[in-house]
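Undergrad: below is the sequence, then the predicted model.
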Amino acid sequence: MPVEVTPGQTSHGGSHGISMWGAPGSGKTTFLAALSIALSRRNDDWKIVGSDPASTDYLIDKTSELSGGRVFPEASKVVERYHWMLIGPTARKTRWWRRKPKLGAQPRIRINMIDAPGGLYAPGGRAAEGLADLRQRELLDSLTQGRGIVFLFDPIREFKVGDAFDHLHAPLTRLAERMLAADEMQDGKLPHHIAVCITKFDDRRVLDTAMGQHLINVEPDDPYGFPKVSDEDAQTLFRELCRISRSGHAELVLNTLGKYFHPDRIQFFVTSSIGFFMDRHRNVFDWDDSENLLPQEPGQGLRVRGQVRPINVVEPMLWLGQRLAATNPAGVIPR
């Protein structure tokens, strides 16, 4: 997947970052922890490297918890900043007059991730008083300076609680206010790219909904036979899942995205941070035994049943990185 530039530069000289938001329990922290695991499972040279000790510690600790310990990372209680670099394989350019290929540019995607507690996205855009206000302003600063957004839509929470619209509309409204004041709205839209990630594809209820809409396919070269929903069909699944919202307001999410973002800057992904269960003896996906969550005693939380096989966790990051890179007029890879 060729990427030859990093994200465009802000007016302050720093790289545009990627911010993440979603309702409480939508899986923001787990999504971040699954990113390193997902990259390790890819058959290419893409890797993630921390740009500071805290980010590196996060990679080590959370990856170990999720993969080795098979426990879900504790949800964020404060705004946490991570600075990573996605580094890809070095391009090789072959010349007919050279015996050895010439090394080309190495793709690098800078990710300045802001992971914030879901409570910061409460109705009205306000969380608890005190420090929460400061953290919310910090998050809005990140959204204002950045140009990439990962929005996690949890269909299970939407079925039980139905508050996805509340957690999307409030920060978008405040972000639009800031961008308008800075004269950075483009044709009445935000200049950002947004990856809408439908989470918990491993949950049987989500999988069955996709099957009912005939959106499931299996890649011919997949030795395990895992089901998937193409990015082209992801929006259709999103629209169908919105219909089961407890509040009935989920359909407003899609309309709101269309009002605030350019259509070609919105991309839907069907994701799972833990993936499906697969018996290691059979080594193939079993439609009748796919749940990868292990029930626990009350108060003990959830555990992962089998191996962690993230689905579409890397792809939103690479898509955002490529789109942000395309906005860099200089086209230079900083080292």
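TA: Great, that's in hand.
Undergrad: drop to CA atoms for contacts and neighbour counts, all remaining ones
TA: Noted.
Undergrad: ranges for the strands of the stretch 1-150 of the chain?
TA: 18-22, 47-50, 80-87, 92-93, 102-103, 108-115, 148-153 (DSSP state E, counting those that start in this stretch).
Undergrad: would JSON lines of those strands with mean neighbour count and distance to P171 be doable?
TA: Below are the strands of the stretch 1-150 of the chain laid out as JSON lines (neighbours: other CA atoms under 10 Å; distance: least, CA to CA, whole Å):
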{"stretch": "strand 18-22", "mean neighbour count": "25", "distance to P171": "9"}
{"stretch": "strand 47-50", "mean neighbour count": "18", "distance to P171": "28"}
{"stretch": "strand 80-87", "mean neighbour count": "18", "distance to P171": "18"}
{"stretch": "strand 92-93", "mean neighbour count": "12", "distance to P171": "43"}
{"stretch": "strand 102-103", "mean neighbour count": "11", "distance to P171": "44"}
{"stretch": "strand 108-115", "mean neighbour count": "24", "distance to P171": "14"}
{"stretch": "strand 148-153", "mean neighbour count": "24", "distance to P171": "12"}
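Undergrad: and here is the other one:
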Amino acid sequence: MNTNNPFSQLRTSLKQWLDRQTSPTDIRIGLWGTVGSGKTTYLAMLYDALEDSEELRVEAGDDRADEFINEHISTIDGGNFPPPTEIAKGKQLDIFTYILRPEGGTRSIELNFIDAPGKFYEDFRGNTDQKVQIVEGQENQETLGDIVDYLRSCDGIIFLLDPIRSKEDGESYKTLVLRLFREFQRRSRQQGTDTKLQQYMVFCVTKCAKKEIWTQGKKSADLAKEVMGGKLFRRLRTNYCLPGRYEFFSVASIGLCQDKDGHWKEAVIYPDIPDSSSTSKPQAPQPYQQGYDPDAPFGRPNPPDDDWADLNKTSRNAEPPQIPVPTINTEVEHEPINVIEPIQWLIQSIQKKPPSRL
């Protein structure tokens, strides 16, 4: 097997999982996001929010999913963000399932998500690894599963778009997402389907409770265009998606809270991090404008992601000081924003007109 691909073992187990899916479920929803996009935090808060829902009933699909839920919700309730996902060398890929059932309905919906480092979600290499095996004098190519195959197996997909990474990486982030869609469409065309993708998709811009991202009155579609880039945004309509099969949301997994004066602000506590170029103390973040309207056109404004460990990268000093990481304010009630809404839109759309399973 190709040892140049650090995720070969994970791709092997993903292929085995995909091959076992012989009986299609009523509805299957998948999730995609890059490193730091907020996948773990979103999935934990989604389950937590669904338990309060009067429209959808939720349960863990297996013991591992139940363990995932309890571990990460407990971490968040304790005021901390889940640590970055890591996979030990040689470990099999875990694919967890949430089973959703609309109240009063009989059809089940599966939310299948991959418990893997964010880099695995960015790893799509033409769907082929080289396996050194001689068959009648020829090398045999072994086709393994990757993130594109996982997405193709779904009826609906939640894309978590990271505005912070998009801003920091610029065109490289936008190019990555565009390449994903090119490969997604290329493989779908090989199956003899319509030139446009069949899946229903929601594009969720995360971390929108951060003041530098939140802009009152800005629509989710406009924010998504800034994050994914105008080229991909335009091609969703012209080349990739069928009409009426995609929507945009602004998502905040932790969300906002109100202080004692009624000001809306992010429910995250940012520690003072000294600036080596200045001796002045950084000013605390200002609260959101009083009278914040959760029904504004922008949607209801996302907290930082589960990859805050990056803030603890060591400096070039021999003994760098420990840099504190942001925490969640547990002294006030925080309101997750648009956590369930993307799922609801997908379910309603798929039930109304089911896509063709690839």
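TA: Great, that's in hand. None of these values were measured; they are calculated from a predicted model.
Undergrad: related to what we said a few turns ago, save the strands of the stretch 1-150 of the first structure as a markdown table, and put in distance to H167 of the first structure too.
TA: Formatted as a markdown table, the strands of the stretch 1-150 of the first structure follow (distance: least, CA to CA, whole Å):
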| stretch | distance to H167 of the first structure |
| --- | --- |
| strand 18-22 | 7 |
| strand 47-50 | 29 |
| strand 80-87 | 19 |
| strand 92-93 | 45 |
| strand 102-103 | 46 |
| strand 108-115 | 15 |
| strand 148-153 | 10 |
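Undergrad: could you point out which of these sits nearest T271 of the first structure?
TA: Across the strands of the stretch 1-150 of the first structure, T271 of the first structure has its closest neighbour in strand 148-153 (9.3 Å, CA to CA).
Undergrad: compared with the second structure, how much does that closest one deviate?
TA: By mean CA distance after the TM-score superposition for the first structure, the fitted strand 148-153 of the first structure averages 1.1 Å away from its aligned residues in the second structure.
Undergrad: what is that strand packed up against?
TA: Counting contacts by 3 or more CA pairs under 8 Å, 6 or more residues apart in numbering; DSSP states H and E, strand 148-153 of the first structure is packed against strand 18-22, strand 193-198, helix 314-325.
Undergrad: whereabouts in the second structure does the last one align?
TA: Read it as helix 314-325 of the first structure. Mapped onto the second structure using TM-score structural alignment, helix 314-325 of the first structure spans residues 340-351.
Undergrad: how much does the longest helix belonging to the first structure deviate in direction from strand 18-22?
TA: The residue-count maximum for a helix in the first structure (DSSP state H) belongs to helix 164-181. Using axes from the mean of the first three to the mean of the last three CA atoms, to 10 degrees, the inter-axis angle of helix 164-181 of the first structure relative to strand 18-22 is 140 degrees.
Undergrad: and helix 164-181 of the first structure, how far from the second structure on average?
TA: Mean deviation for helix 164-181 of the first structure: 2.1 Å (mean CA distance after the TM-score superposition for the first structure).
Undergrad: starting at the chain centroid, how far to that helix?
TA: Counting by CA atoms, centre = their mean, to the nearest Å, helix 164-181 of the first structure is centred 19 Å from the centre of its parent chain.
Undergrad: could you do stretch 211-226 of the second structure as well?
TA: The gap between where stretch 211-226 of the second structure is centred and where its chain is centred comes out at 18 Å by CA atoms, centre = their mean.
Undergrad: in that stretch, what counts as buried?
TA: For stretch 211-226 of the second structure, burial by neighbour count (16 or more other CA atoms under 10 Å) applies to K211, I213, W214, Q216, K219, S220, A221, L223, A224, K225, E226.
Undergrad: got it, and stretch 74-88 of the second structure?
TA: By neighbour count on 16+ other CA under 10 Å, the buried set for stretch 74-88 of the second structure is T75, I76, G79, N80, F81, P82, P84.
Undergrad: trace the fourth one over to the first structure, please.
TA: Aligned by TM-score structural alignment, N80 of the second structure pairs with V71 of the first structure.
Undergrad: I'd say that match and R305 touch.
TA: No: using CA atoms under 8 Å, V71 of the first structure is not in contact with R305, being 9.5 Å away.
Undergrad: over in the first structure, tell me which residue corresponds to Y270 of the second structure.
TA: Checking TM-score structural alignment: Y270 of the second structure goes with P295.
Undergrad: what about the helices in the first structure?
TA: Under DSSP H, the first structure gives helices at 28-41, 53-63, 131-145, 155-160, 164-181, 204-212, 231-242, 251-260, 314-325.
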